[in-house]
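[1] show me how the following folds:
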Amino acid sequence: MACSIRSCLLLGWLFLLFSQHALSAALPLEKRDPRPVRAMRELRLAMREDTGGYYAVWRDGPGGDYDLLIEARVDEQTNTLYRRSARQFNLKTKVRTVTAREAMLSFWKRKSTQPLESIRHIVYNIIINQETLDAIQHVVDSNQPRCDEGWCRVKSGEAGFQYLVESSPHAKGSIRIIDDFVEFSNHYVSSFDWQDTKVDKNPWFRVNYQPGSLTSKMAMDRPTRREDFGVALICALPLEFDAAVLTLDEIWEDDEHHYGKAPGDHNHYTFGRTGRHNVVLLLLPNMGKSSSASACASLRHSFSALRLSFLCGICGGVPNPSPDAHIRLGDIIVAEAIVQYDFGRQYPSEFALKDTIDDSLGRASREIRSFLVGFKTDHGRRNLERRTATELDVLQAKAVEDGSWTKFTRPSSSDDVLFRADYPHRHAQSICCSDEAACKQAIETSCEQLGCVVDSRQSRVSCEEQPSTPSRSRVFIGKVGSGDTVMKSGKHRDRIAREHDLIGFEMEGAGIWDEMPCLVVKAVCDYADSHKNKKWQAFAAAAAASATKALLGRYNPGSSSVSPLQAAPAFEPPPSGPFFSVPHRQNSDFVDRPDVLGRVRNLFGHESEELKRARVAIHGLGGVGKTQIALAYCHWFRKRFSEASVFWVYAASVGRFRQAYNDIAQLCNIPGRDDPTVDVLPLVKEWLEKNHRGKWLLVIDNADDTEVFFHPRTAGTNFGIQDEAEPGGDVGRYVPECAQGSVLITSRNKQAAVRLTHGKQPIEVNKMTDDEAGELLRSILEDDTVSDEDVSLLSSKLEHLPLALAQAASYILRESVSIEGYVSLLDQSDFSVVDRLSEPFETVGRDSETPHALTATWMISFNQIERQHPLAGKVLN
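    I've put the predicted structure just below:
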């Protein structure tokens, strides 16, 4: 009986222990760690936006160094807090004035519109390697952790994770995991507790529970035949090939004779694996189109099952392909179309490009276009840039192991120098060099030795770049020029780029483009001018190879639509909606403008559901808050009409208008969207106007330029006569109009607003009141104690303009100055006001190509006035 009692007591104790243990894992995070979360201002934390949606958050320590620096971001879709890195600098003092946990939760409180209770988990990035996989596998298989809905909770102190946290050479206690492999995108490890790993060495983690599947995914069997290879990597230079090899997860050196080649194929191949893709590498025998075309014809003959090829390497970049795009050395260029710019007819007076259907290479294949479309969004591009940076870190680490570290490091930003396009690389005073031509000696001499004039060049170092946040390669997608000549002239570069809308120049893409489906991925190593040198070639080769691997990680050959947006495959039935295509999240700092929003609702008839107007325009100065009002209306409309669709078109240029319509066509799977003979503008207009589409709202933002919307002959008049549209304008005819649709237009140009609403008076957005300005400032500053006097003082200085107030608040937070101190800076001089209002800053609702600084916003308005009304421009100037 006693034994039985002891058994019962033991079982009861075990049950109680298990229940408490299970309860601690199942409780919400804030219940398991009820410590209060202080605001960033209280913790003296500063913040600035980094790349890929991450923010650098830091606190200055007592010794003048950072006390703590973390990189984090919030994802409100999954209620997840991501931490990319965490570093503490004042290690000698052994004083932690703020922990990483406090900083991260304070960051969530500052950036998220959701309460702290909504956080599901915190994700720490960790380097995936075989040791890490073995550790995860051991925990999953050996300890059989408790699971629910396919996820398991295990403790870091248990066997495998103890090794992961304390012993892995790739962890070293910092717990960094890279989840860049598609196979492991759902197998990453994430913290499941508030506890900081520096304080509590035994936090909970969650792991996707698939026993035996993790290591088996990486350890794939070698292919047995040539038909098992679906991807080819093609390089033109040995340096590019060396970088590409470093991206392979496995290399099969001795298998060329095993797989064999087709008769007459003289190529030399290297075989390996990247993620789950079997890859064949080809180094071209020579540079140029003919060499690449011949080699790829043989490649396709030997490997008939290839679905996709990547041409990766280096190229020359167009430094400023548009006013808002600035390409720098080391940036990535992905071609969506190839222009063979040296293929044509030379007449006595000019060179004429052959651009008929039979002669031109055209755009990429349908599968590649579907694959690339997601990377054209801000979210997709930033994600690709982050993945590229991660792969580059891994590549450089492998280069260290091979003893070739110096080959792939990033050169100093001071070596990124751009000369004026009309400044030639030649001797300054020499009888061998003319004004236009340079002698052979000058061509072979560096700029430093030649003494190229400093006044004729400019460093491309960003004034915002800090030593603690090294520069990252950015990604640009556009048309690339391909020819058999090396472009070494700034004047020719700019002229050809303008004529064909190019962002870069290279030499092999035109030869491959017609042979097989190909993605051209190049990194910029020079500016395609006479001052080019080889300093950036190795790093550019590594950056291109890393971007290629990042893209390949997202490629799924089993689907015809594999973009990061997960668009529906081509043969699925079109989605029925509703659709919500608004590029900005809801702004938690938005101050309600009930008078304007109420008038918009009344004019549309959305309150009474009685249609009054199909189009409504809001008009006002740049920076007065028109886009924020439109954004708020989108989210109100979505809640009010849950079955309705909402679309957003950024209309500052014809190109952006057309791109937005193309995005709508892709999102809604509109039939005919991939037909090269179909114009997407009337296609989307007619689709929206069909009665069975249901209720929808279309926002046309920044409709400021009449030349974008109306035929040039009528852009400055009120006449309705319109001829056939000339290239580049007259998109106003493609704004849809029907009973079930509403079009909300924002514009600084009252004439454009009136014409787009068929002569109706637009709603004028006035400056903020003192109360509204105070609410905005207190919301951004997270300080309810800001006095009415300070609000009134600052608001009157900035004319009660929301954008100027938001910009001022951003500066006050960043520089930790008082409102009175900021006003003192403004009072120094008129130039001081211009300087303060010229600084860019981050705010919700501003398009990536719209300047965030107030003065830049006004400059766009002035430029439009000067172009359309030269006399008025002279008066204002």
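
[2] okay, CA-based contacts and neighbour counts for the rest of this
    Noted.

[3] neighbours of Phe257, how many?
    Just so we're on the same page, residue 257 is His rather than Phe. 8 (other C-alpha atoms under 10 Å).

[4] show me the contacts for it.
    Going by C-alpha atoms under 8 Å, 6 or more residues apart in numbering, His257 touches no other residue.

[5] and the gap between Gly741 and Phe604?
    Applying C-alpha to C-alpha, to the nearest Å, the value for Gly741 to Phe604 is 10 Å.

[6] neighbour count for those two, which is higher?
    The neighbour comparison of Gly741 against Phe604 (other C-alpha under 10 Å) goes to Gly741, with 25 against 21.

[7] wait, that one touches Trp687, no?
    No: the pair Gly741 / Trp687 is not scored as a contact, 11.5 Å apart, by C-alpha atoms under 8 Å.

[8] now do the end-to-end distance for stretch 142-161.
    12 Å.

[9] surely Arg146 and Val139 touch.
    No: look at Arg146 against Val139 with C-alpha under 8 Å: they stay out of range, at 11.4 Å.

[10] residues contacting the closest residue to Gly160 other than its chain neighbours?
    In space, and not counting its chain neighbours, Gly160 is closest to Ala135: 4.0 Å by C-alpha to C-alpha, 6 or more residues apart in numbering. Ala135 makes contacts with Ala159, Gly160, Phe161, Tyr163, Leu164, as judged by C-alpha under 8 Å, 6+ apart.

[11] so Ala135 is in which element?
    Following DSSP states H and E, one finds Ala135 within helix 130-143.

[12] show me what the very next helix or strand once past that helix is packed against.
    Per DSSP H and E, the first helix or strand lying C-terminal to helix 130-143 is strand 146-148. Contacts defined by 3 or more C-alpha pairs under 8 Å, 6 or more residues apart in numbering; DSSP states H and E place strand 146-148 against strand 151-155.

[13] which parts of the strand it packs on are buried?
    Cys152, Arg153, Val154, Lys155 (16 or more other C-alpha atoms under 10 Å).

[14] quick check: the second one touching Cys147?
    Yes: taking C-alpha under 8 Å as the definition, Arg153 is a contact partner of Cys147 at 6.6 Å.

[15] picking up where we left off before, report the two of the contacts of Ala135 separated the most.
    The span of those, defined through C-alpha to C-alpha, is set by Ala159 and Leu164 at 8.9 Å.

[16] which one's more surrounded, those two?
    Leu164 (25 against 15).

[17] for the comparison step, fold the sequence that follows:
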Amino acid sequence: MRPKSRNDFAIAIICALPLEADAVEVLFDETYDRLGKYYGKQPGDVNMYINGRISKHHVVLCYLPGMGKGSAASVASSLRVSYTGIQLALVVGICGGAPPPPNYDEIFFGDIIISDTVMEYDFGRQYPGGFQRKSGVKDTLGRPDREIRTLLKSLQAYNSRIEFQDQVLQYLHMIQQAGTRWHHPDIDDVLFKASYLHKHHGETFSIKCCESDVPDYICHDALERNCEDLGCDNNQVIRRQKPIKAANISVHIGTVGSADTVMKSGQHRDAISRKEGVIGFEMEGAGVWDNVPSIIIKGVCDYADSHKSKSWQAYAAATGASAAKAFLEYWRPVSHDDASKNRHLMIPFGRNPRFVGRQDEIHKLDDLISMPDGAKKLAITGLGGVGKTQVALELVYRMRDREAECSIFWIPCTSYEAVEQAYMTIAQMIGIQDAKPAEVKDCIKDYFSQKDEKWLLVFDNADDLDMWTKGSSTAPPLNDFLPYNDQGHIIFTTRNRKLAVKLASADVIHIPKFDKETGLEFLEKSLIQKGLLNNAYASIALLEQLTFLPLAVAQAAAYINENSIGVSDYLLLLQEQEADVVELLSEDFGDEGRYKDMQNPVAMTWVISFCQVQKLDQLASNYLSLMACVDPRNIPQSFLPQSASKKKMIDALGLLSAYSFITIQLGSGSITLHRLVHLATRNWIKKEGQFLLYIRKAADRLSKTFPHDDHTNRQLWREYLPHALFLLEENEKCGDMLG
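    Below you'll find the predicted structure:
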């Protein structure tokens, strides 16, 4: 039945060339309307549409006024205004293929290129030394949504791909019955060496590209001629396929390069293909990608080099259109409106508008959740203040937006009481009204273990090992109450990697500190006065002083905003005496993304971790306190007192590493203590009244381990000298504590 209004169209097909649109329209099973006679469009929308049906899908075919990303972006934006129900856009047509070097044994004319990622390879800066593509997280396009990714993954399986390719051939035969122009051109498929240019060769031409002073110059006349006319050297051919073998069509799924310029350089093509894994080049996909969930589906008509020929365009347009129709046979979109009515959402924080970076980590988590037989329990680990909660929160909001049927519940694990309160709230939301407090966790475990719909539980700040694995005299361990169901997933955020492994096995994602580019972006989003970042040197120096730790950067930005000072001013404050720096890093600040009963200043955020380490392993606590008394970099393991067994020492260092307090270098085994953790630990043991005790213990260890006056110990001198000097300087500052 023909749709009653424009809102009933869920699929858009966008074509840049009339040839591409003609091929698509041939495969319409039914045409409803042409050029808006029946369905019309919104005022101001200058697009031209053809409405029809492909299989069971109501489709709107949209013409572009011209080639390029800008034109595509404008058309896609107007499309969303007139057709509000669009769930998926297919960018269909022809493209340049990029056979992967060095073997070039894949991708032929007529093959299908399907995007799972789009890269804007012309987006960057031109420097004197050449063009540098921007590759930061904020400068690259995201991945398609989960529904699209899941279908693309399934099509990459061997049997599914063979079935899909057979379906494409069936539809190609249908198109070819409609006209001879869609047939195979019956000429050789030729790939030249990447460095060999399509230009005038020989002495018979009055116009010769070789007369130019520019080495890679190709004149306009050459671009309009075919290889036979120009005398392109057959000895420069690296691959040739005869027409008799060209009946097979292969489907390639991967990264597609999109730009406002046509790729006509084999060398540039190969360079991008090697570095970025690009399998095809086109000009419209990036413009659509940012406006509507989309996939690029195109037939290969050239090899993105200078030897372009229009002879293959119609055939490639036919294969691209056939692949688009075959793809729609597999597309089963979720009815979001119906699914969302039955779900529950319990998320304590709003979405973080300053969230930046972390795309790799979120994609890994996303992929683990998306796999049909993938992990059901996952953990996010990292140093306190590195942004574990924010990564989980961003992932939750992305799932909320795309998984309309998925219920999400967030459980803060700051205390056993907080967990119990969250469980009581969940029980009320899902309709378990009569359960007693002592029974509610068992009831919820049973409920989620049997639930047919998708669900996600997030246990945030799951740091207390005893709470999860041992319990207490009045409360069993929380691990006993975790549900299991093929429809559900559980995510833990924890500072303790050892606990993460116990809870989630190998499915643990570590969150590192910011890199420079992401740190600058976060600082910019956090500051009220953006002009403060004009001093790039001071901004980077500040990030380095704060070790690129997100919590420290957020605290610094809050202080700068509140006191109307510059970045350089805050940087000077970090150069003050240790006590002043600790006071600065102890400044409380507002943060809507943290729990009200938790202290959020940097100098305080690790106190709970210090106490947990002390409770779990006294040897680890002693090691941490000793290392706080010497230089935090490259501490020899021999400096640490030997324990009764090698295993206890390994366990103690493993615990400190699990909390991301230390890094153990491979090979040498030397230890580096996180610089801000070093400062916070010193402050902690001072407050505990044990600073003098550990200073003396450190001095005693150095006197026992520092090598004797023998030139054979020269390497050991180099290792221990910075720590001896650090301790002597400490002694001078504090007034001869060592006697």
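
[18] and the TM-score between these chains?
    TM-score for the superposed chains, counting by TM-score structural alignment, normalised by the length of the second structure: 0.46, backed by 376 aligned residues with a C-alpha RMSD of 4.1 Å.

[19] about what we covered before: which one among the buried residues of strand 151-155 of the first structure gets closest to Arg638 of the first structure?
    Closest approach between those and Arg638 of the first structure, by C-alpha to C-alpha: Cys152, at 36.4 Å.

[20] quick check: that closest one touching Arg206?
    Yes: with contact defined as C-alpha under 8 Å, Cys152 of the first structure counts as touching Arg206 (5.4 Å).

[21] what does stretch 562-573 of the second structure contact?
    Here stretch 562-573 of the second structure makes contact (C-alpha under 8 Å, 6+ apart) with Leu532, Leu533, Ala538, Ser539, Ala541, Leu542, Gln545, Ala556, Ile560, Asp580, Val581, Leu584.

[22] who wins on neighbours among the residues you listed?
    Going by other C-alpha under 10 Å, Ala556 tops the contacts of stretch 562-573 of the second structure with 27 neighbours.

[23] that one: what's it in contact with?
    Applying C-alpha under 8 Å, 6+ apart to Ala556 of the second structure gives the contacts Tyr570.

[24] next, it: secondary structure please.
    Assigned by DSSP: H, G, I helix; E, B strand; the rest coil, the conformation of Ala556 of the second structure is helix.

[25] and the buried residues of strand 151-155 of the first structure, which two are furthest apart?
    Farthest pair in the buried residues of strand 151-155 of the first structure (C-alpha to C-alpha) is Cys152 and Lys155. Separation: 10.2 Å.

[26] now, the contacts of Ala135 of the first structure that are in helices?
    The helices, defined by DSSP state H, take in Ala159, Gly160, Phe161, Tyr163, Leu164 from those.

[27] just put those residues in TSV and tack on distance to Val699 of the first structure.
    Formatted as TSV, those follow (distance: C-alpha to C-alpha, whole Å):
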residue	distance to Val699 of the first structure
Ala159	56
Gly160	53
Phe161	50
Tyr163	54
Leu164	50
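
[28] and which of those residues is nearest to Tyr661 of the first structure?
    Using C-alpha to C-alpha, these come closest to Tyr661 of the first structure at Leu164, 48.3 Å.

[29] can I assume that closest one is in contact with Asp134?
    No: in this structure Leu164 of the first structure lies outside contact range of Asp134 using C-alpha under 8 Å: 9.4 Å.

[30] quick check: Glu764 of the first structure vs Val334 of the first structure, distance?
    42 Å.

[31] actually, Ala872 of the first structure.
    42 Å.

[32] higher neighbour count, these two?
    Val334 (24 against 13).

[33] hmm, the more buried one is touching Lys522, no?
    Yes: assessed by C-alpha under 8 Å, Val334 of the first structure is found in contact with Lys522 at 6.5 Å.

[34] please, which helix or strand holds Leu151 of the second structure?
    For Leu151 of the second structure, the host element (DSSP H and E) is helix 146-156.

[35] show me what counts as buried in that helix.
    For helix 146-156 of the second structure, by 16+ other C-alpha under 10 Å, it's Arg146, Glu147, Ile148, Arg149, Leu152, Leu155.

[36] ok, so of those, who is nearest Val288 of the second structure?
    Closest approach between these and Val288 of the second structure, by C-alpha to C-alpha: Ile148, at 15.1 Å.

[37] the closest one and Ile114 of the second structure, how far apart?
    From Ile148 of the second structure to Ile114 of the second structure the distance is 11 Å (C-alpha to C-alpha).

[38] which one of Arg146 and Val139 of the first structure has more residues nearby?
    Between Arg146 of the first structure and Val139, counted using other C-alpha under 10 Å, Val139 has the larger neighbour count: 22 against 14.

[39] which ones are touching the residue nearest to the more buried one when sequence neighbours are not counted?
    Sequence neighbours aside, Gly160 is the residue nearest to Val139 of the first structure in space, at 5.4 Å (criterion: C-alpha to C-alpha, 6+ apart). Contacts for Gly160 of the first structure (C-alpha under 8 Å, 6+ apart) come out as Asp134, Ala135, Ile136, Gln137, His138, Val139.

[40] same thing with Gln614 of the second structure?
    So Gln614 of the second structure contacts Ala620, Ser621 (C-alpha under 8 Å, 6+ apart).

[41] right, and the helix or strand after the helix or strand it falls within?
    In the assignment (DSSP H and E), Gln614 of the second structure maps to helix 607-616. Next helix or strand after helix 607-616 of the second structure toward the C-terminus (DSSP H and E): helix 618-627.

[42] picking up where we left off before, in the next helix or strand along the chain from the helix holding Leu151 of the second structure, what counts as buried?
    Once helix 146-156 of the second structure ends, the next helix or strand along the chain (criterion: DSSP H and E) is helix 158-177. For helix 158-177 of the second structure, the neighbour count (16+ other C-alpha under 10 Å) marks Arg161, Phe164, Gln165, Asp166, Gln167, Val168, Leu169, Tyr171, Leu172, Met174, Ile175, Gln176 as buried.

[43] adding distance to Glu524 of the second structure, write the residues you listed out as CSV.
    Shown next, in CSV, are those (distance: C-alpha to C-alpha, whole Å):
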residue, distance to Glu524 of the second structure
Arg161, 46
Phe164, 47
Gln165, 48
Asp166, 52
Gln167, 51
Val168, 49
Leu169, 52
Tyr171, 52
Leu172, 52
Met174, 56
Ile175, 54
Gln176, 56
